[in-house]
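Trainee: One predicted model, sequence on top.
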Amino acid sequence: MKKLINSVDTVLAESLAGFTAAHADIVAADPEGRFVRRAAVTPGKVALISGGGSGHEPLHAGFVGRGMLDAACPGQVFTSPTPDQMIAAAEAVESGAGVLFIVKNYEGDVMNFDMAREMLDRPVATVLTNDDVAVETSSYSTGRRGVAGTMIVEKIVGAAAEEGRDLAALQALGERVNGRTRSMGVALTSCTVPAAGKPTFALGEGEMEMGVGIHGEPGRRRVPLASADAIAAEMVEAVLGDLADQASGDALLLINGFGGTPLMELYLMYDAVRRRLNGRGVTVARSVVGSYVTSLDMAGCSVTLSMLDPETVALWDAPVHTAALRWGA
């Protein structure tokens, strides 16, 4: 295993120290390392908090800032954060309007965020993201997994929170966006968790994992390596088929890298996917290409399609200023 680390035991703490120092104008670290929060809390606004296992950077800490999250709770690599982290984050950033948890559908995350919600003495609601169409259940989840669509939910709901919408309205919006968002991924290599020191799974030189999860969970099937056009065709059909009657009109297309894929290949995949959407009743109105919800050093990518309407287009376009996503004034 070749990684730029000092020790397996300190990799997360040292990474977070570097992250918060590099973006000190946007974020601040909890002295005990339990969460990352905005450098300045906005009074009277619903606090948006997310989190999950590390190894998916920039998700979630990279999306803390104006227009997105108020705080993020990082667990150890591919391991859920604990309820005390969420409680501490909520107490640090909630300012009277309540807390909205945005939670990816993995059993550990769901259980721990639920425990935190029950223990907090303030209004708390939850949005569960489950955009992955590859499998209905996996080794990490009951029901569909929450993957790259989580970023889209965080951005759109974050913009609405900046407008001052209340907790119930934000929860309803998050559920609506999640319900109109679908993703599917493909892996060309495994990822290597530092503590394990070896690849999570083995793929032959001529193999790929279609429908892989962001922790390296098995997908739909292991198949021979195919062309980018063939991979794009299968993922588009899976996503559109699952959206069914919703797959019409304007959409946001996200081509997300898993951490080990060059941008040149991600843009090539964007071209392949967009060509397949032409003539299918879907207009790509907004686009994002890059590595936003990663799986350490895995090579591969995911395709996410989120159907838009005038409200969600405006919220997507609203200003955002985080370490990993920023535009507008």
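Mentor: Nice, I can see it.
Trainee: Could you use CA atoms for every contact and neighbour count after this?
Mentor: Fine.
Trainee: Compute the distance between Leu188 and Gly259, please.
Mentor: From Leu188 across to Gly259, the span is 12 Å (Cα to Cα, to the nearest Å).
Trainee: between those two, what contacts are shared?
Mentor: 298-300 (Cα atoms under 8 Å, 6 or more residues apart in numbering).
Trainee: Among the residues you listed, which one has the most neighbours?
Mentor: Neighbour count (other Cα atoms under 10 Å) singles out Gly300 as the most crowded of the shared contacts of Leu188 and Gly259, with 26 neighbours.
Trainee: which residues sit in contact with it?
Mentor: Gly300 sits next to 185-189, 257-261 when contact means Cα under 8 Å, 6+ apart.
Trainee: Once you drop chain neighbours, what's closest to it?
Mentor: Spatial nearest neighbour of Gly300, excluding adjacent residues (Cα to Cα, 6 or more residues apart in numbering): Ala187 at 4.4 Å.
Trainee: tell me the contacts of the one you found?
Mentor: Ala187 touches 208-212, 298-301, counting by Cα under 8 Å, 6+ apart.
Trainee: Which of the three states applies to Leu16?
Mentor: Per DSSP: H, G, I helix; E, B strand; the rest coil, the local secondary structure of Leu16 is helix.
Trainee: do the one 3 residues further on as well
Mentor: Three-state assignment for Phe19 (three-state DSSP): helix.
Trainee: putting a second one here so we can go through both:
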Amino acid sequence: MKKFINDPGDVVADALLGVAAAHPQLRVDHDHKIILRGDSPRPGKVGIISGGGSGHEPLHGGFVGVGMLDAACAGEVFTSPVPEPILTATKLVDGGAGVLHVVKNYTGDVMNFEMAAELAAAETGVDVASVVTDDDVAVQDSTWTAGRRGVGVTVLLEKIAGAAAEEGRSLTEVADVARRVNEQGRSMGVALTSCTVPAAGRPTFDLGPDDFELGVGIHGEPGRERRPMASAAEIAEMMVEPILADLPFRTGDAVIALVNGLGGTPLLELYIMFHEVDRILSAHGISIARSLVGNFITSLDMAGSSVTLLKADAEFLKLWDAPVNTPALRWGV
């Protein structure tokens, strides 16, 4: 294992020291491993927090800032944060309008966020709403989940719900927008290699030099099947067609399209994949209204890609285009 680390047990703590140094507009609670907006709490604004295991950067800490999250809780690598930091973050971002928890559908995340929400209500009376993302069409019930996994839609949801909160909408309204995003979005990923968790020091799973994993999870969970390596065009078909069939998407739809890298794939290849996705969608009479290409929800050093498509109505596009200023996403400011 060759990685830019010191002690494998300190990778999250050391990374948060780097976040604090690189982004002085944010606040970092190192004791609880929380990244916060520097101006939180904002009186009268719904606070939005998310979090999960580290190793998926820039998710979630890279999306803390104006127009997205108010706080992100960082667990150890591929391990959910425990309830205490989630509770602390909930209290720190509460500006009197309530707090929205954005939770990816993994058993530990769901359980710990639920517990933190109950404690927040009991201890402080803060109004907490939760939205669970479950957009992965690859498998139903996985190693880490009951039901579908929460993946790329989480990024789009945090942007759109964050813009709604920035407008001053109520907790009910922000949560409703977030749920609609989850309902209207679908994702699928593939892995060309495994990832290596620093504490383990070896690949999470074995994948032959001539194979890829179709429908892989962001922790290296098994997908639909293992297949012989194919062209970008063929792999794009294997990802996009199941997404289109699942909702289903229809001729005339416009979408926000995310082609995401899993950490070890060059941007050159991601743009090749985006071209293939655009080609497939065009053949179905579906237009791309907005696009995002790059590493946004990763799996450490895994080579691979995922595709997320969100049906885009006028409200979603307005909120998508609203200003955002975070370490990983910035426009309109």
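Mentor: Arrived safely. Keep in mind that what you see is a predicted model, and the values were worked out from it rather than measured.
Trainee: Overlay the chains and give the TM-score.
Mentor: Once superposed, the chains reach a TM-score of 0.98 (TM-score structural alignment, normalised by the length of structure 1), with 328 aligned residues with a Cα RMSD of 0.9 Å.
Trainee: So which bits of stretch 279-295 of structure 1 are buried?
Mentor: Residues 282-284, 289-295 are the ones in stretch 279-295 of structure 1 that count as buried (16 or more other Cα atoms under 10 Å).
Trainee: Ala257 of structure 2 matches what in structure 1?
Mentor: Correspondence of Ala257 of structure 2 to structure 1, assessed by TM-score structural alignment: Leu253.
Trainee: Out of the buried residues of stretch 279-295 of structure 1, list just those in strands.
Mentor: 282-284, 289-290 (DSSP state E).
Trainee: Let's see which of the contacts of Ala187 of structure 1 end up in strands.
Mentor: 208-210, 300-301.
Trainee: The residue nearest to Gly300 of structure 1 maps to what in structure 2?
Mentor: Checking TM-score structural alignment: Ala187 of structure 1 goes with Ala191.
Trainee: any idea which of the ones in strands among the buried residues of stretch 279-295 of structure 1 is closest to Ile49 of structure 1?
Mentor: Taking Cα to Cα as the measure, Ile49 of structure 1 lies nearest Gly290 of these, at 23.0 Å.
Trainee: Just give me the match in structure 2 for the closest one.
Mentor: In structure 2, Gly290 of structure 1 lands on Gly294 (TM-score structural alignment).
Trainee: who's in contact with that match?
Mentor: 259-261, 267, 270.
Trainee: State the helix or strand in which Ala230 of structure 1 lies.
Mentor: helix 228-243 (DSSP states H and E).
Trainee: That helix maps to which residues in structure 2?
Mentor: Counting by TM-score structural alignment, helix 228-243 of structure 1 falls onto residues 232-247 of structure 2.
Trainee: one step back: among the ones in strands among the contacts of Ala187 of structure 1, pick out the one closest to Gly249 of structure 1, please.
Mentor: After measuring these against Gly249 of structure 1 - Cα to Cα - the closest member comes out as Cys301, at 24.2 Å.
Trainee: ok, and the closest non-adjacent residue to that closest one?
Mentor: Gly257 (4.4 Å).
Trainee: again with Met119 of structure 1
Mentor: That would be Ile87: by Cα to Cα, 6+ apart, it lies 7.8 Å from Met119 of structure 1.
Trainee: Just give me the neighbour total for that neighbour.
Mentor: For Ile87 of structure 1, the neighbour count with other Cα under 10 Å is 21.
Trainee: quick one: contacts for it?
Mentor: Neighbours of Ile87 of structure 1 in contact, by Cα under 8 Å, 6+ apart: 116-117, 119-120.
Trainee: By neighbours, which of the residues you listed wins?
Mentor: Counting neighbours by other Cα under 10 Å, Arg117 comes out on top of those with 22 neighbours.
Trainee: Hmm, Val124 and it touching each other?
Mentor: Yes: here Arg117 of structure 1 reaches Val124: they are 6.1 Å apart, a contact under Cα atoms under 8 Å.
Trainee: List the contacts of the aligned residue in structure 1 for Leu317 of structure 2.
Mentor: Residue correspondence to structure 1 (TM-score structural alignment): Leu317 of structure 2 is matched to Val313. By Cα under 8 Å, 6+ apart, the contact list for Val313 of structure 1 is empty.
Trainee: Val313 of structure 1 and Met307 of structure 1: what is the separation?
Mentor: 10 Å.
Trainee: which residues do these two both contact?
Mentor: By Cα under 8 Å, 6+ apart, no residue touches both Val313 of structure 1 and Met307.
Trainee: Give me the neighbour count for Asn105 of structure 1.
Mentor: By other Cα under 10 Å, the residues close to Asn105 of structure 1 number 24.
Trainee: quick revisit: in the helix or strand just after the helix holding Ala230 of structure 1, what's buried?
Mentor: With elements assigned by DSSP H and E, the helix or strand that comes after helix 228-243 of structure 1 is strand 249-257. Of the residues in strand 249-257 of structure 1, 250-257 count as buried by neighbour count, 16+ other Cα under 10 Å.
Trainee: okay, the next helix or strand after strand 249-257 of structure 1 sits on what stretch of structure 2?
Mentor: Downstream of strand 249-257 of structure 1, the next assigned helix or strand under DSSP H and E is helix 263-277. Aligned using TM-score structural alignment, helix 263-277 of structure 1 spans residues 267-281 in structure 2.
Trainee: Repeat that for stretch 105-112 of structure 1.
Mentor: Alignment of stretch 105-112 of structure 1 against structure 2: residues 105-112, by TM-score structural alignment.
Trainee: go on, stretch 144-155 of structure 1?
Mentor: Counting by TM-score structural alignment, stretch 144-155 of structure 1 corresponds to 148-159 in structure 2.
Trainee: Any idea how far the matching stretch is from the middle of the chain?
Mentor: Put simply, stretch 148-159 of structure 2 sits 5 Å off its chain's centre (Cα atoms, centre = their mean, to the nearest Å).
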